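Visitor: With the sequence up front, the predicted model follows.
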Amino acid sequence: MDYSAKLEPLEQLAIPCAVLGVYQKRKLTPSAQRLDERFDGLLSRLLKRDDFEGKPGEVFSIPHLPGEGIERVILVGLGRKEELKPGTYRKALTAAAKALKECNAKQAASLLHEAELEGRDTGWNIRQFVELLEAAFYRFTQLKSDDENHKPRLTKLVFPVDDETALAAAKKAIDQGRAIAYGMNLTKDLANLPGNVCTPTYLAEQAEKLGKRHKHKLRVKVLEEKELEELGMAAFLSVSKGSAQPAKLIVMEYGGAPSKTPPYVLIGKGLTFDAGGISIKSAANMDEMKFDMSGGASVIGTLAAVAELDLPLNVVGLIPASENLPSGTANKPGDIVKSMAGITIEILNTDAEGRLLLCDALAYAKRYEPAAVIDVATLTGACIVALGRHPSGLWSNDEALAQAVVQAGEESFDRVWRMPLWDEYQESLKSNFADVANIGGPDGGSITAAAFLSRFAKEFPWAHLDIAGTAWTTGKDKGATGRPVPLLVQYLLDRVP
């Protein structure tokens, strides 16, 4: 999609389709009023004849307009002006994106960015629409024989603005929105692939391709099992023992700042398929365990967005990639392994494998002397029970880092909810035979998982994101969401000096 911002008087706007906002009780936004005057009050007259009220997400299309310049108008409900909030605004944008996808126009102009939201500006409004429009137009077609009939005709979207300040903000927002959408789409593509295609080796190859695309600043290396063994990553390696696919540690190093500048390290769980191992999962919905590498995919997508934006930061992505399958060589309940940090772990449940990958990756992150470390994982079903599928769960050992992640989530509307990390939760991880057990009791499963990881993150500011409820949608619209790429990119944008 070609996005642009232009200083263009509405009275002279010439484009096949214009998207305008309407507040509840049929109150036109300022731009809609100006275009209504251009058409001698036609928009107002048509609104009075229809049931369209301007409620959030309502759409009213006017397919044929008199004269030249604008052929059709799409009116989108914004709700009550005094009650307009980010969630309501995004609902309107989603409806507008759907309408644009279904219309036959090749070019359109959107003026929805003039909506007034407390604490938000024109740039934020525009970036949200770019992200949501790209999400609406996304389709996973890599393994489909024919997708030609599903491609939308729209190829160009213009954001008209009134002054140079708004123009600069709009261009910056378009660049950010496009980069974030690119990272999200890459994340979705990787996560939507089946486990027989997206193996640890395939995931590593895609990271290497990204490194070649951005070779001026992005260095990618892949550590093989022999190297992992030499590093003492027995916890990580134990997970792949039941699979014919070798484990990989994908290391992505983006250098946008001087080499001595401490990097921000992102760690993503890369379980390309999780059957649970010997503690095998139930058959129902097990196909969705191809999404268990969504944390790793989101780190790759975030690095892609960072490289597109050419951010002046140092960022490291670590993706421990593996499969977790049952076999005669797989981990068994009761096995004890030694982590890279020297901590021994009793594996009471082989389906609690993500933390075995992450604990060794956290130990590896220490070598970078990081400014902060954030790990991202579809770690526990318990997080879905606790929070549902709207926010991701957040745990942290550092107050400033936690607040920064929360703020980035609010700004990007890729929100998180902070959970407790009290010492009392460590009690349930005690083992009679090793330093720590890999699971606690039946209560607070997402919290005890975070408590386990915290033992390996004592020497740097650390945050853990459990995205089990947000990384993909289930049901008839099953598919990866691309989250938390917007959150992670926003966090890094906020760190730019």
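Guide: Yep, that arrived.
Visitor: From now on I want contacts and neighbour counts done on CA atoms only, so please keep to that.
Guide: OK.
Visitor: which residues of the stretch 201-350 of the chain fall in strands?
Guide: 218-223, 248-255, 264-268, 270-274, 314-324, 335-338, 344-347 (DSSP state E, counting those that start in this stretch).
Visitor: Can you work out which other helices and strands pack against the longest one?
Guide: By that I understand strand 314-324. helix 200-213, helix 234-239, strand 248-255, strand 264-268, strand 270-274, helix 294-309, helix 354-365 (3 or more Cα pairs under 8 Å, 6 or more residues apart in numbering; DSSP states H and E).
Visitor: so which of the ones you listed gets nearest residue 472?
Guide: Checking these against residue 472 by Cα to Cα gives helix 294-309 as the closest, at 8.3 Å.
Visitor: Return the set of buried residues in the closest one.
Guide: 294-309 (16 or more other Cα atoms under 10 Å).
Visitor: Out of those, which is nearest to residue 480?
Guide: Within these, proximity to residue 480 (Cα to Cα) peaks at residue 294, which comes in at 7.8 Å.
Visitor: wait, what's in contact with the closest one?
Guide: With contacts defined as Cα atoms under 8 Å, 6 or more residues apart in numbering, residue 294 is in contact with 187, 190-191, 268-270, 377-378, 471, 480.
Visitor: what about versus this one:
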Amino acid sequence: MELVVKSVTAESLKTATLVIAVGEGRKLGTVAQKIDDVSGGALTAVLKRGDLSGKAGQTLLLHSVPNLKAERVLLVGTGKDTELGDRPWRKLAAGVLNVLKGLGGSDAVLALEELTVKNRAAYGKARLLAETLLDGEYVFDQFKSTKAEPRALKKITLLTDKLNSADVERAVAHAKAIANGMRFTRDLGNMPPNLCHPSYLAEEAKALGKANKNLKVEIHDEKKLKELGMGAFLAVAQGSEQPPRLIVMNYQGGKKSEKPFVLVGKGITFDTGGISIKPAAGMDEMKYDMCGAASVFGTLRAVLDLQLPINLVCILACAENMPSGNATRPGDIVSTMSGQTVEILNTDAEGRLVLCDALTYAERFKPQAVIDIATLTGACVVALGGHTSGLMGNNDALIEQLLSAGKLADDRAWQLPLFDEYQEQLDSPFADIANIGGPKGGSITAGCFLSRFAKQYDWAHLDIAGTAWLSGGKDKGATGRPVPLLTQYLLDRANA
């Protein structure tokens, strides 16, 4: 779907559907009042009949309104608040899109520029609107024999005044890149695990490299992982017939002398739990255990679309965790690339094992900052639900930058502590560290584990176990998060 920005009056545009707002109590704003005047009071007459009161989420479709070039007018209730929050604003946009998708018109005009959103100027308001519209178009039906019906709606025009036109244009450009990144992430997350395995992700990376001259791609196989001393990474993969892959994508958009930012993604393409096998119910959703890697792919895609003037390295630790006669056992001790040894108490705590070696590998890039992204712990879902990502790290400034980016992108995170008391839960009598710290504070002890491999640089960890996908039923699927948060963080660094 095409999004365009124009600075013209609503009544002057020829369109299949013109969308305007009505406040609770049937209050007409500036745009609606002008349409009412031009149409000889048509809106007032309809509202007096009581068909729409203006409550948030209400819609009313009008046909053949007099003296307008628009074929239809869609009235949208905005509620009684003079300022909308981010969530009501997104709900309004999603509601409008759902109505428009059911109509026969090929285009629509949204005259909603006069609505205000708390703590957001023209850019922030328009970007949330545009992202919601574009992400709402997502369909994953490549494995269905009956495809989704093609929609008539091909273009939406966002109206704005000339003063804010440049900001809104920039917002739409950023939203398009983020939505494309989210779509890429969602596609990867929704792929079945018999097709989306580590080698498949490696081929996706190669294809991305071929399409972009300033992106260098390296794929490290089992032999290379052994040479690097990645014993923890290899331990996770050894129970599967699918070979592991360490994917390294190096984007050079800044000066050669500038240190890169590094994103590290957990890419467990299917997680049975290994010998510590998971319950059968819901195990199909464990194909989403590579959503950390998928979100790094999506963020890189957004950065490539925007050609941000930064250097960015993306490291994806990809493996499949399966039970077999060759699988890692609880009680095994493995050596990591850092030289530290790990006692594996639970083979279902495998994400931290592939990530710890990837975090050590990141040292060679002498990074400005390293952020790892992983569907790491069910404990984070218990703590924060499906709305907020868990955030930990060793640098207060980096943590604050990510929290701020999450607020701006409406893709929020919440900081959890990494106190020394939690570190003690990982003590092992046989190795340098155990891979789990018991049932208490599971998401925090997982972060503590990773912190021991990230001492050479500023580091943050995003636990997206609750935010990367929607669980259960016909609506289950990858969400595309935290691509908006990560892209905003990099946009902020590019503008710093």
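Guide: Now that the structure is in, tell me what you want to look at. Since we're looking at a predicted model, the values are computed, not measured.
Visitor: and the helices and strands packed on strand 314-324 of structure 1 as JSON lines, adding distance to residue 484 of structure 1?
Guide: Below are those laid out as JSON lines (distance: least, Cα to Cα, whole Å):
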{"stretch": "helix 200-213", "distance to residue 484 of structure 1": "18"}
{"stretch": "helix 234-239", "distance to residue 484 of structure 1": "24"}
{"stretch": "strand 248-255", "distance to residue 484 of structure 1": "18"}
{"stretch": "strand 264-268", "distance to residue 484 of structure 1": "11"}
{"stretch": "strand 270-274", "distance to residue 484 of structure 1": "15"}
{"stretch": "helix 294-309", "distance to residue 484 of structure 1": "7"}
{"stretch": "helix 354-365", "distance to residue 484 of structure 1": "17"}
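Visitor: do you know which of the ones you listed lies nearest residue 106 of structure 1?
Guide: helix 294-309 (26.1 Å).
Visitor: re earlier: do you know which of the helices and strands packed on strand 314-324 of structure 1 lies nearest residue 6 of structure 1?
Guide: helix 294-309 (21.3 Å).
Visitor: So which bit of structure 2 is that closest one matched to?
Guide: Matched against structure 2 by TM-score structural alignment, helix 294-309 of structure 1 falls on residues 291-306.
Visitor: quick one: the matching stretch to structure 1 mean distance?
Guide: Here stretch 291-306 of structure 2, set against structure 1 after superposition, deviates by a mean of 0.3 Å using mean Cα distance after the TM-score superposition for structure 1.
Visitor: how long is stretch 273-293 of structure 2 from one end to the other?
Guide: Chord length of stretch 273-293 of structure 2, first to last residue, is 18 Å (Cα to Cα, to the nearest Å).
Visitor: need the contact list for whatever residue of structure 2 lines up with residue 325 of structure 1.
Guide: If you follow residue 325 of structure 1 across to structure 2 using TM-score structural alignment, you land on residue 322. Listed by Cα under 8 Å, 6+ apart, the contact set of residue 322 of structure 2 reads 237, 239-240, 270-275.
Visitor: Can you name the two of the residues you listed that sit furthest apart?
Guide: 270 and 275 (13.8 Å).
Visitor: Counting neighbours, go ahead and name the busier of these two.
Guide: Set residue 270 of structure 2 next to residue 275 and count neighbours by other Cα atoms under 10 Å: residue 270 wins out with 25 against 19.
Visitor: Trace that one over to structure 1, please.
Guide: Residue correspondence to structure 1 (TM-score structural alignment): residue 270 of structure 2 is matched to residue 273.
Visitor: What separation do you get for its match and residue 144 of structure 1?
Guide: Following Cα to Cα, the distance that separates residue 273 of structure 1 from residue 144 of structure 1 is 21 Å.
Visitor: still on that earlier bit, I'd like to know which of the strands of the stretch 201-350 of structure 1 is closest to residue 372 of structure 1.
Guide: Closest to residue 372 of structure 1 of the strands of the stretch 201-350 of structure 1 is strand 264-268 (Cα to Cα; 5.2 Å).
Visitor: what's the mean deviation for the closest one versus structure 2?
Guide: For strand 264-268 of structure 1, the mean deviation from structure 2 after alignment is 0.7 Å (mean Cα distance after the TM-score superposition for structure 1).
Visitor: Using CSV, lay out the contacts of residue 322 of structure 2 together with distance to residue 125 of structure 2.
Guide: Listed next are the contacts of residue 322 of structure 2 as CSV, based on distance: Cα to Cα, whole Å:
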residue, distance to residue 125 of structure 2
237, 45
239, 49
240, 47
270, 38
271, 39
272, 42
273, 42
274, 46
275, 49
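Visitor: which among those gets closest to residue 443 of structure 2?
Guide: residue 273 (16.8 Å).
Visitor: just checking, what packs against the helix or strand hosting residue 108 of structure 2?
Guide: Using DSSP states H and E, residue 108 of structure 2 falls within strand 107-110. In terms of contacts (3+ Cα pairs under 8 Å, 6+ apart), strand 107-110 of structure 2 is packed against strand 17-23, strand 155-159.
Visitor: Give me whichever of the ones you listed is most buried.
Guide: Mean neighbour count, computed with mean count of other Cα atoms under 10 Å, is highest for strand 17-23 among those, reaching a mean of 25.
Visitor: which part of structure 1 lines up with that one?
Guide: With TM-score structural alignment as the criterion, strand 17-23 of structure 2 aligns to 17-23.
Visitor: So what touches that stretch?
Guide: Applying Cα under 8 Å, 6+ apart, the external contacts of stretch 17-23 of structure 1 come out as 28-29, 31-32, 54-55, 70-81, 96, 105, 107-112, 115.
Visitor: What residues of the longest helix seen in structure 2 count as buried?
Guide: Counting by DSSP state H, the longest helix found in structure 2 is helix 165-190. In terms of neighbour count (16+ other Cα under 10 Å), helix 165-190 of structure 2 has its buried residues at 165, 167-169, 171-190.
Visitor: Return the most buried member of the strands of the stretch 201-350 of structure 1.
Guide: Most buried of the strands of the stretch 201-350 of structure 1 by mean neighbour count (mean count of other Cα under 10 Å) is strand 270-274; its value is a mean of 30.
Visitor: could you give the angle of that strand to helix 200-213?
Guide: Angle, strand 270-274 of structure 1 to helix 200-213, by axes from the mean of the first three to the mean of the last three Cα atoms, to 10 degrees: 150 degrees.
Visitor: Does anything pack onto strand 270-274 of structure 1? Which helices or strands?
Guide: Strand 270-274 of structure 1 makes packing contacts with helix 200-213, helix 294-309, strand 314-324 when contacts are defined by 3+ Cα pairs under 8 Å, 6+ apart.
Visitor: Dump the ones you listed to CSV, plus distance to residue 158 of structure 1.
Guide: Below are those laid out as CSV (distance: least, Cα to Cα, whole Å):
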stretch, distance to residue 158 of structure 1
helix 200-213, 28
helix 294-309, 21
strand 314-324, 33
